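Need coordinates for the following:
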Amino acid sequence: MNSSKKLLVGAALGVFGAAALSGCSPASGTAALVNGVAIPDSRVTAFSEGCSAVLQDTQLAQSPNELRSQMVTWAVLDEMSRQKAAQMDDPPTDTQLRDYVEQAGLNILLTDDRCAEAARGVARHDLIALGLGANTEPYFGGYTVELNPRYGSWDATNLDVSGSGSLSEIANS
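Okay, the predicted model is just below:
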């Protein structure tokens, strides 16, 4: 599997830790809650549309709806890493985030602002985890993630969406 595909389909796989899941469901229009901070469906839509646009002429071309479940994961990792970075004395810089994405050979993800935001969130998450080394439990275990049931459920062990939910696409209102 090439590095592009690894980032797209399994950015968070292999990462360990535990996050508590709440029995409550986020409100309509909300994709997820991370420690009570809402991730709006509009952010997931923007990530999906942006990454679909940059990948359209590649072997990894997917429609926004096909990317939606992965973009929910990316949005959660982005929010987790934003919250952790706000607590750090020396969080990853924008230059470090860009360099990380470029070193992975994924410059194309930075060519659309929407997809670039998603890619930087995953990069921030990865860099924080790498910087913590073996002491990742306070980071990974310190988050309550509530996923809107239409996307499935949050797999706290793998930090990923589990199942497809009732809809992994935009709800038709």
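
C-alpha only now, for contacts and for neighbours.
OK.

What about residue 89, how many residues nearby?
Residue neighbour count, defined by other C-alpha atoms under 10 Å, stands at 7 for residue 89.

That one belongs to a helix, doesn't it?
No. When the secondary structure is assigned by DSSP: H, G, I helix; E, B strand; the rest coil, residue 89 falls in coil instead of a helix.

Contacts only, for it.
The contact partners of residue 89, taken as C-alpha atoms under 8 Å, 6 or more residues apart in numbering, number zero.

Second chain to compare with the first, below:
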Amino acid sequence: MKPARLAPLLVVALVGCSPSPTVAAQVGDTTITTARVADIVAACPAVGTTQVTDSLALQTLIHAEIFREVADITSIKLDDKELRSILLADENFGPFLTQEPDCTDLLLAQAASTVLGAKGEPAQLDAALAQVQVEVNPRYGTWSTEKLGIEGSGSLSTPVTQG
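Predicted structure coming up:
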């Protein structure tokens, strides 16, 4: 086959392997969409003095889903109503969320972490955490399982190093 005929096949193959542009991340069986990330940033542009960026919003949504997966694996109950109550009762978050209720979803991971820490054994939680698979759309960066965070520039291109 001539190289000119291979080019369209290569493009189709590459498009088939890339993540959907509407998917920001996949945590286990849960898909976090780019629309969900945009909604969080629009609803809550800042928490205190911290500007909420797409990357920060995505990272907190990933954490919330990771904690849900860990809770499922360890049979620890995480209830959204309970998590929201924990946030509202917190002296740091409560007053802020009373004024900015649209920011609650951004902080659910914090409450979930509190509940898991109180109800789970560290070794059990670590073992469950190791089972959770996270895949991030390359436009946001890459997922670091060691740091439990997004790393990198989020660029789809690789910078050329000068030699």
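
Residue 138 of the first structure versus the aligned partner of residue 40 of the second structure in the first structure, what's the distance?
Residue pairing (TM-score structural alignment): residue 40 of the second structure is matched to residue 47 of the first structure. From residue 47 of the first structure over to residue 138 of the first structure the distance is 28 Å, taken as C-alpha to C-alpha, to the nearest Å.

Looking at the two, which one has more neighbours?
Relative neighbour count places residue 47 above the other of residue 47 of the first structure and residue 138, with 28 against 12, counting by other C-alpha under 10 Å.

Look up how far residue 86 of the first structure lies from the more buried one.
22 Å.

Residue 31 of the first structure: what secondary structure?
For residue 31 of the first structure, the assignment made with three-state DSSP gives strand.

Neighbours of the equivalent of it over in the second structure, how many?
Residue correspondence to the second structure (TM-score structural alignment): residue 31 of the first structure is matched to residue 24. Residue 24 of the second structure is surrounded by 24 other residues when neighbours are defined as other C-alpha under 10 Å.

What of the one 4 residues further on?
Using other C-alpha under 10 Å as the criterion, residue 28 of the second structure is surrounded by 14 other residues.

where's the residue nearest in space to the middle of the second structure, which helix or strand?
Residue closest to the mean C-alpha point of the second structure, counted by C-alpha atoms, centre = their mean, is residue 62 at 2.0 Å. When elements are defined using DSSP states H and E, residue 62 of the second structure is found to belong to helix 54-74.

how big is the offset of that helix relative to the first structure?
Taken over the aligned residues, the distance from helix 54-74 of the second structure to the first structure averages 1.9 Å (mean C-alpha distance after the TM-score superposition for the first structure).

Fine by me, thanks again.
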